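A.B. asks: Quick one: sequence and predicted model below, then my questions.
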Amino acid sequence: MPTCLIIGVGTGLSRSTASRFASEGYDVGLIARRADVIAPLCAELNEMGIRAAWSCADAGDSAELLEAIAFVEGCIGATDVLIYNASVMRSALPFDLTSDELRSEFEVNVVGAFVAARAVAPAMTRKGVGAILFTGGGLALEPYPEWTSLAVGKAALRSLAFSLFKELSPQGVHVSVVAVCGIVEPGGPFDPDQIAAEYWRLATASKGVEDRELIYQPDGTDPNYNDPERTHMATTITPAHIKG
């Protein structure tokens, strides 16, 4: 059976993504910091007849993350689809952020993605097929000072994804960054099940260079959702994907 490994599992998008891949016949691996989130989800998948395994790790601790990946792959097999969804969601203005905080959050937001991709890519390239998907965000396209660290991380993650796409796509491995430009909530324009369907599409039917990035922003949604009070409108440029 093909396998999907999800790093940074929570109760929203990653849960929907796990369910989508499981429904398509994938074995599922789950990694997060909190066992109380991933253990019940793993049990639900097992009850559905899906082979699933989990392990706890801090995505910002490379050694811990690699150990968790090795454990999960030992249970379900080598990764065919990697989804990296880990990030530090903490608001801080640029000069309220210490260099140590920026550094430690970058380890989760970017370095963990690199470590995970480097761990699973060799098996994918040997088979000549696979997918690596990173969860990005609108802050990579238009940053705001209240979210300095996360914006830096998402911008760097976007660049990493593009570099890996150029390196790995000739070897049969598709890489995408998915910029979710809004608040994920069931029933809304950023419904997690609808976004999970896009992850499935990218992993299984990627078309080429145009799919190295998916900017997920349905028509009519707020491109300035990171600035709800419109504090920074005078210094903001509407991202290029917004029409009109």
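C.D. replies: On my side now, so go ahead.
A.B. asks: C-alpha only now, for contacts and for neighbours.
C.D. replies: Fine.
A.B. asks: What helix or strand is the spatially closest residue to Val111 that is not a sequence neighbour located in?
C.D. replies: For Val111, ignoring the flanking residues on the chain, the nearest one in space by Cα to Cα, 6 or more residues apart in numbering is Gly60 at 7.1 Å. Assigned by DSSP states H and E, Gly60 falls within no helix or strand.
A.B. asks: for Ala196, same thing?
C.D. replies: For Ala196, the secondary-structure element it belongs to, assigned by DSSP H and E, is helix 192-205.
A.B. asks: For the residue nearest to Ile195 when sequence neighbours are not counted, which residues are in contact?
C.D. replies: When the adjacent residues along the chain are set aside, Ile195 lies closest to Leu13, with 7.4 Å between them (Cα to Cα, 6+ apart). Under the criterion of Cα atoms under 8 Å, 6 or more residues apart in numbering, the neighbours of Leu13 are 184, 192-193, 195-196.
A.B. asks: ok, structure two:
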Amino acid sequence: MTGAAIIIGAGDATGGAIAAAFARDGLTAVPVRRNADALAPLAERILAAGHACVPIGTDARDEAKMVALFDRVEADIGPVEVAVFNIGANSPMSILEETERRYRKIWELCALGGFLMGREAARRMVPRGRGTILFTGATAAVRGGAGFAAFAGGKHALRALAQSMARELGPRGLHVGHVVIAGAIDTEFIRSQFPERYARKAEAGILDPDHIAANYVMLHHQPRDAWTHELDLRPWVEPF
């Protein structure tokens, strides 16, 4: 049985690129999102390239479903060697208009789902003494911006989770990393909604999903004596 790479939040851009990158690297990609049908184009591209892919639709905020996901992968595909949490919830709202329901949902997407994935991955990896767990962060994980109280709160929580897990699980052979993605990513959303930012693609002013994904694979292959915990990825035009 080949090893598996579970990518929670395998969307059409970064998450899909991460799944494809780990498939090229020799693992069976297991892209995950709530709508299984939405994963079909990604799975077809990976399979057409001659790599292994098993798309699964499930809700990362549901504890029972996350347990079942990891059980299924371990039983039917292979040991989980890599687990990536890539769910995004970047949605601005003034604190004056923010609602409890919306704040809770964003927290569930950013933080609760990350906890459930991280815990289930760790439970399978610790007995083997190996494995990579990576969390996708954002500038909001280190600096809360105006109008992003919910998103910043969720991403701060995810970063704290990654730090805590790294300190506990590093001595047990698991590499836990947090990747800060700062800047616009080459997506249809950016192209259509922010054409002035998308115009900077020609000068490498926005992030390429494939280049982001290559860094996740790099983190997985780092030797234990030189692990990176937090990696900051930003185009040269993005200010610090």
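C.D. replies: Everything's here; your move. All values derive from a computational prediction rather than experimental measurement.
A.B. asks: that older thread, where does the helix holding Ala196 of the first structure end up in the second structure?
C.D. replies: With TM-score structural alignment applied, helix 192-205 of the first structure matches the range 209-222 in the second structure.
A.B. asks: Which residues does the matching stretch contact?
C.D. replies: For stretch 209-222 of the second structure, with Cα under 8 Å, 6+ apart as the criterion, the contacting residues are 13-14, 17-18, 21-22, 25, 82, 132, 134, 175, 177, 185-186, 227-228, 233.
A.B. asks: switch to 10 Å and redo it
C.D. replies: The set of residues external to stretch 209-222 of the second structure that reach it, using Cα atoms under 10 Å, 6 or more residues apart in numbering, is 12-22, 24-25, 81-82, 84, 131-136, 175-179, 181, 185-187, 226-231, 233-234.
A.B. asks: From the contact counts, what lies against the longest helix anywhere in the first structure?
C.D. replies: For the first structure, the helix reaching the highest residue count under DSSP state H is reported as helix 148-168. Judged by 3 or more Cα pairs under 10 Å, 6 or more residues apart in numbering; DSSP states H and E, helix 148-168 of the first structure is in contact with helix 99-106, helix 112-127, strand 130-137, strand 173-180, strand 213-216.
A.B. asks: Name the residues of that helix that come out as buried.
C.D. replies: Of the residues in helix 148-168 of the first structure, those with enough neighbours to count as buried (16 or more other Cα atoms under 10 Å) are 148-158, 160-162, 164-165, 168.
A.B. asks: now stretch 89-97 of the first structure
C.D. replies: By neighbour count with 16+ other Cα under 10 Å, stretch 89-97 of the first structure contains no buried residues.
A.B. asks: give the contact list for Lys127 of the first structure.
C.D. replies: Shown here is Lys127 of the first structure, whose contacts under the criterion Cα under 10 Å, 6+ apart are 80, 121, 171-173.
A.B. asks: Show me which of the contacts of stretch 209-222 of the second structure are buried.
C.D. replies: Buried subset of those (neighbour count, 16+ other Cα under 10 Å): 13-22, 24, 81-82, 84, 131-136, 175-179, 181, 185-187, 228-231, 233-234.
A.B. asks: which residue in the first structure lines up with Arg128 of the second structure?
C.D. replies: Aligned against the first structure by TM-score structural alignment, Arg128 of the second structure finds its counterpart in Lys127.
A.B. asks: And its match, how close does it get to Leu214 of the first structure?
C.D. replies: Separation of Lys127 of the first structure from Leu214 of the first structure (Cα to Cα, to the nearest Å): 25 Å.
A.B. asks: Run through the residues that contact the residue most central in space within the second structure.
C.D. replies: The residue lying closest to the centre of the second structure (Cα atoms, centre = their mean) is Asn86, at 2.1 Å. Residues touching Asn86 of the second structure, when contacts are defined by Cα under 10 Å, 6+ apart, comprise 7-11, 14-16, 18, 32-33, 109-110, 113-114, 134-137, 179.
A.B. asks: next one: Gln171 of the first structure
C.D. replies: Residues touching Gln171 of the first structure, when contacts are defined by Cα under 10 Å, 6+ apart, comprise 124-130, 165.
A.B. asks: For the residue located most distally from the centre of the second structure, which three-state class applies?
C.D. replies: Distance from the centre of the second structure peaks at Leu96, with 30.0 Å (Cα atoms, centre = their mean). Three-state call for Leu96 of the second structure (DSSP: H, G, I helix; E, B strand; the rest coil): coil.
A.B. asks: same deal with Ile7 of the second structure?
C.D. replies: strand.
A.B. asks: Surely it is in contact with Leu39?
C.D. replies: No: at 11.6 Å, Ile7 of the second structure does not count as touching Leu39 under the criterion of Cα atoms under 10 Å.
A.B. asks: if I look at these two, which residues touch both of them?
C.D. replies: Shared contacts of Ile7 of the second structure and Leu39, defined by Cα under 10 Å, 6+ apart, are found at 16, 31-33, 55-56.
A.B. asks: Any chance of CSV for the contacts of Lys127 of the first structure, columns distance to Leu141 of the first structure?
C.D. replies: What follows is the contacts of Lys127 of the first structure, written out as CSV (distance: Cα to Cα, whole Å):
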residue, distance to Leu141 of the first structure
Asp80, 29
Ala121, 27
Gln171, 28
Gly172, 28
Val173, 25
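A.B. asks: farthest-separated two in those residues?
C.D. replies: Of all pairs drawn from the contacts of Lys127 of the first structure, the greatest distance, 13.8 Å, lies between Asp80 and Gln171 (Cα to Cα).
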